[in-house]
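A.B. asks: need the 3D shape of this:
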Amino acid sequence: MRELRVAVVGAGPAGIYAADILTKEYEGAHVDLIERLPAPFGLVRYGVAPDHPRIKEIIKALHRVVGRERIRFFGNVEFGVDLKLEDLRRYYDAVIFSTGAMADRELAIPGVDLPGSHGAADFVSWYAGHPDVPREWPLEAEHVAVIGAGNVALDVARMLAKPADEQLTTEIAGNVYQGLKANRATDVHVFARRGPAQIKFTPMELRELSHSPDVDVIVHPEGFEIDEASQKAINASKGTRLVVDTLLKYLEAEPTGAAHRIHIHLCHAPVEVLGTDRVEGLRTEKTELQGDGTVRGTGEYVDTPVQAVYRAVGYLSSHLPELPFDHQAGVMTNERGRVLDIDEVPLPGLYVTGWIKRGPIGLIGHTKSDAAETIACLLEDVESLPRPEITDPDAIVAHLTGRGATVVDAEGWTRLDAHEQSLGEAAGRERIKVVDRDEMLKASQG
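C.D. replies: Take a look at the predicted model:
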């Protein structure tokens, strides 16, 4: 069996699943996970709200993979800074890119660039303790609009409405807690372009909105349309049925008089962010279902006074240097995971998986099946893969050291992990996340 040395650039779920599947299916495979942050796990660590402990359980399974024989972790190493494509080709038989999607997709409406208009992905990175974002976030607005009909929109709304003290059982970082403690929001308005059977909330996320006794969830009856196509969607999907049932319960419930409210507005499409020097409101157009799951505008507009707007309209992958990229779709050009050049010819030894392969859609389970497809393609290509110039597994470590990179290996991550748990233990919590990169590196070095 030919020995394979494979680099996986990006140690989020997509990259870790690829490493897991490859080493299980090919005994001669050795994988190096190369991650630009000092810690692994990508959006599971930095894209999930701190009050989602059940979702974060996936980290335990990913942790076991990172510590497995024939898999090495190289954290705090950035592709395009510490390593070039040429370097990876010299040391590895194949490279799998799994860098995910961290940027906000654009929303092209007037006023979107006003102060007080924020991308949801930036806010998520802040409250999840990402080391590369500012430590403070402006939370002076009392009335806030969230644009979007997916789980990120619900996370943002919940984090803005939920009292900060309720987060003290989680791993929330100190600066995030202090920021949320000063949050002045009382009313958060979530706007969805389509109806109750077309929104992309998951039942669990929707139910979690009401778990705080200090938050009322108010579904506004205008736009709560269920046409024939909607009923078919409800009958065909248990998840859709549960979402609609939950929305109906909120619709019928009497407000308790809680200090904070989350308003859900269906069949409202954003048209303009209002204001002169900063956000003063959001204008939406009422929409109506067309019988096929899509909507059209009615020409009737509603202005909602708000002082901040959060755009949760999707994530966007970033273009990696030296590699082909479809800027319109926001993915690396590929076919079933094989990276394609401008002539749509596969580039030998280069593969892609996760959101940068298929776009920011699907849940963790989709990521695993996606990685399996990419690995299947790689294994089909084994005999034709170009052999690396340098086969010594320690040569890449020497190369990175020569570049001046401070590499966090698996032992370093274990030390950082233990440090965060010790901070949590002192506060009666499971963990407190370290945000500052220098502090992360110091903890990883013991």
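
A.B. asks: contacts and neighbour counts: CA atoms only from here.
C.D. replies: Will do.

A.B. asks: any idea which element residue 285 lies in?
C.D. replies: Using DSSP states H and E, residue 285 sits in strand 281-289.

A.B. asks: what does that strand rub up against?
C.D. replies: By Cα atoms under 8 Å, 6 or more residues apart in numbering, the surrounding residues in contact with strand 281-289 are 145, 193-195, 223, 225, 227, 267-275, 295-309.

A.B. asks: again with stretch 389-396
C.D. replies: The contact list for stretch 389-396 (Cα under 8 Å, 6+ apart) reads 89, 90, 91, 92.

A.B. asks: most surrounded residue in those residues?
C.D. replies: Counting neighbours by other Cα atoms under 10 Å, the top entry in the contacts of stretch 389-396 is residue 92, with 26 neighbours.

A.B. asks: list the contacts for it?
C.D. replies: By Cα under 8 Å, 6+ apart, residue 92 lies in contact with 4, 5, 6, 7, 387, 388, 390, 391.

A.B. asks: give me the buried subset of the contacts of strand 281-289.
C.D. replies: By neighbour count, with 16 or more other Cα atoms under 10 Å, those hold 145, 193-195, 223, 225, 227, 267-275, 295, 297, 301, 304-309 as buried.

A.B. asks: nearest to residue 112, of the contacts of stretch 389-396?
C.D. replies: Nearest to residue 112, judged by Cα to Cα, of these is residue 89 at 42.0 Å.

A.B. asks: to compare against the first, here's the next sequence to fold:
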Amino acid sequence: MATTSSTLRPIKVAIIGSGPSAFYSAARLLANATKDGGADVHVHMYERLPTPNGLVRYGVAPDHPEVKNVEHKFAQVAEDKRFRFFGNVNITGENSSSSSLTYPYPLATQLPITSLIPHYTHLLLSYGCSLAQTLDIPGSKPGELKNVHSALDFVNWYNGHPAAHDPAFLQQEPWRAVDFSQNLHQATVIGAGNVALDVARILLRSRSTLTSLFTADTAIKARAALRETDIPEPVLEQLSKSQIDHVEIVARRGPAQVAFTNKELREMMELQDVTFIKPKDEYMHLAHEQVKALEAKAKGTIDSGGENTQAAASEARVRKRLLSIIEKGSATKESKTSWSMDFFKGPNSLLPSSSKPTSVGGIRWDEMAFEPTPSTHDRDKPWSGGATTGQHHVRATGNQSERATDMVIASVGYKAAPLDSESNSLISWDVKKGIVPNRGGQVIDANGNARKGMYVSGWLARGPVGVIASTRIDANSVVEQMLHDWRTSNGSMRLEGEKEVDLESVPEELRQSTKRVVTWQDWLRIDAYELTKGQELGKLREKVLSVAQMLSIIE
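C.D. replies: A predicted model of the protein is given here:
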């Protein structure tokens, strides 16, 4: 039987991270913990940067400001008196000198996770994915060739993340800097997700909006639209130097398997003064055959009364619509600036430029084909397996090709990292999946046993999939599991046995730190500064690009 809030111990949660998953979890905790005979609740949020909001601030494309409106909801959460924000605090593993993250965060207080345990009943890991998946091919190592970037680094750059601008970070990893002052005309984006389209769109819009190649009216309107976003001025200055006139998006599989949404694709097709070069007819024919197979599968499921009927039928409709958008093409039919999509190519190696051996000059591609099945294998028709069976696995055919390019951006996914690079007895790590092992959000150890009081949400729990809306659903589910465990255990499902937790206490390292621990009020001062600077420039905000400057504003 559930106890009442007067007898059930208060719940005090430390949330590591301050992105969408963290804030949605905090909101759910503050709203639901006291319901139905629940407990009093206190939420402390830890963030290694002085700025909150994570992916919303540093991941959402700047020309999609409507998506960032959730920041207002997060601010409402922070106004709750039961909530406290601790920015500029880098939570590390048990061995604080062995961080698995590449960014050093030298101005932050370094706080081992073990120091949190005595002060909280629960720990919620929500720090997301801060690293990029790598190509792992010759020429792709960081700094090996100039003008080679991960999509994460490029997104960090145009969104003003300190990792791409702060001298303290760039001194350690100078290859993260983006430079358009060179004579670059073609960019290759490897990958076919929404982030790949974001990157391509910013590259193309920079060409059509920040230069005067096109008609005056078009250029003025487009330039104003981009300059009014929160893209930092140093980034706009670099983009204005861009001579990129063609962006190619290259994928290992076919048009029917792309991961981007129809909405994102339609936005690409509507770019002013940018022409889309359509894929080969054979690729589109194969894609249509695969969609027909999916429709037939959905119909067969309906006829047999099977499950997932609506999902299969919906997927077929979405894919069919996507193919029609590709075939219709761009609104602009002729232009000096263009983009294209190519398929069934896997990067084999990045090649140096013949004129500038330290810079990338081309890519060697492996030609790919769908894996045939024993029943449909036909060596003369390498596409037949995928077309007739719906299989989406590809293999290299043995054929290769080479194409020149001036810039490579690898958009092959994000990945999370454990809090430290050494073995961690407190929190296990699934190396293969790149997540914290969990069961419905509750952290489990290497043997599958639940770790009392420890939970994980968002991309750190399920991998880098889904959008902000799905992150909210996941966060709500994890919090409900946490509260259910708390109520049904009469407050014993907690980090440390029977010891009572001081609701006002924080780790000793924070009280003694010589480095500034940023409060929510401190962040509001940074926020006001950015908004004021942005207003002066006629834009949404002008982001502060270095941690040192952020701290100087509040000091």
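
A.B. asks: could you get me the TM-score between them?
C.D. replies: In this superposition the chains share a TM-score of 0.92, using TM-score structural alignment, normalised by the length of structure 1; 443 aligned residues with a Cα RMSD of 2.2 Å.

A.B. asks: of the contacts of strand 281-289 of structure 1, which belong to strands?
C.D. replies: The members of these that map onto strands under DSSP state E are 145, 268-274, 295-305, 308-309.

A.B. asks: what helix or strand is the counterpart of residue 418 of structure 1 in structure 2 on?
C.D. replies: Aligned counterpart of residue 418 of structure 1 in structure 2: residue 528 (TM-score structural alignment). Here residue 528 of structure 2 is covered by helix 520-537, with elements defined by DSSP H and E.

A.B. asks: report the buried residues of the following helix or strand past that helix.
C.D. replies: Using DSSP H and E, the helix or strand that follows helix 520-537 of structure 2 towards the C-terminus is helix 547-554. Under the neighbour-count criterion of 16+ other Cα under 10 Å, helix 547-554 of structure 2 has 547, 550, 551, 554 buried.

A.B. asks: distance check, the residue mapped onto residue 64 of structure 1 from structure 2 against residue 26 of structure 2.
C.D. replies: Correspondence of residue 64 of structure 1 to structure 2, assessed by TM-score structural alignment: residue 76. Between residue 76 of structure 2 and residue 26 of structure 2 the distance is 11 Å, computed by Cα to Cα, to the nearest Å.

A.B. asks: look at the two and report which has more neighbours.
C.D. replies: Using other Cα under 10 Å, the more surrounded residue of residue 76 of structure 2 and residue 26 is residue 26, with 27 against 10.

A.B. asks: thought the more buried one was touching residue 77?
C.D. replies: Yes. Using Cα atoms under 8 Å, residue 26 of structure 2 is in contact with residue 77, at 7.3 Å.

A.B. asks: what residue of structure 1 takes the place of residue 514 of structure 2?
C.D. replies: The equivalent of residue 514 of structure 2 in structure 1 is residue 404 (alignment by TM-score structural alignment).

A.B. asks: whoops, I mixed them up, residue 230 of structure 2
C.D. replies: Using TM-score structural alignment, residue 230 of structure 2 pairs with residue 171 in structure 1.

A.B. asks: ok so, going back, confirm the match of residue 514 of structure 2 sits in a strand?
C.D. replies: No. Applying DSSP: H, G, I helix; E, B strand; the rest coil, one finds residue 404 of structure 1 to be coil, outside a strand.

A.B. asks: how far does the lengthiest helix in structure 2 sit from its chain's centre?
C.D. replies: Ranked by residue count and defined by DSSP state H, the top helix of structure 2 is helix 281-304. Helix 281-304 of structure 2 sits 31 Å away from the centroid of its parent chain (Cα atoms, centre = their mean, to the nearest Å).

A.B. asks: run a quick neighbour tally on the match of residue 418 of structure 1.
C.D. replies: For residue 528 of structure 2, the neighbour count with other Cα under 10 Å is 12.

A.B. asks: about what we covered before: I figured the match of residue 230 of structure 2 hits residue 433, correct?
C.D. replies: Yes. Contact criterion Cα under 8 Å: residue 171 of structure 1 and residue 433 qualify, at 5.6 Å.

A.B. asks: one step back: how far does the strand holding residue 285 of structure 1 sit from the chain's center?
C.D. replies: Relative to its chain's centre, strand 281-289 of structure 1 lies at 27 Å (Cα atoms, centre = their mean).

A.B. asks: trace residue 270 of structure 1 over to structure 2, please.
C.D. replies: By TM-score structural alignment, residue 270 of structure 1 lines up with residue 347 in structure 2.
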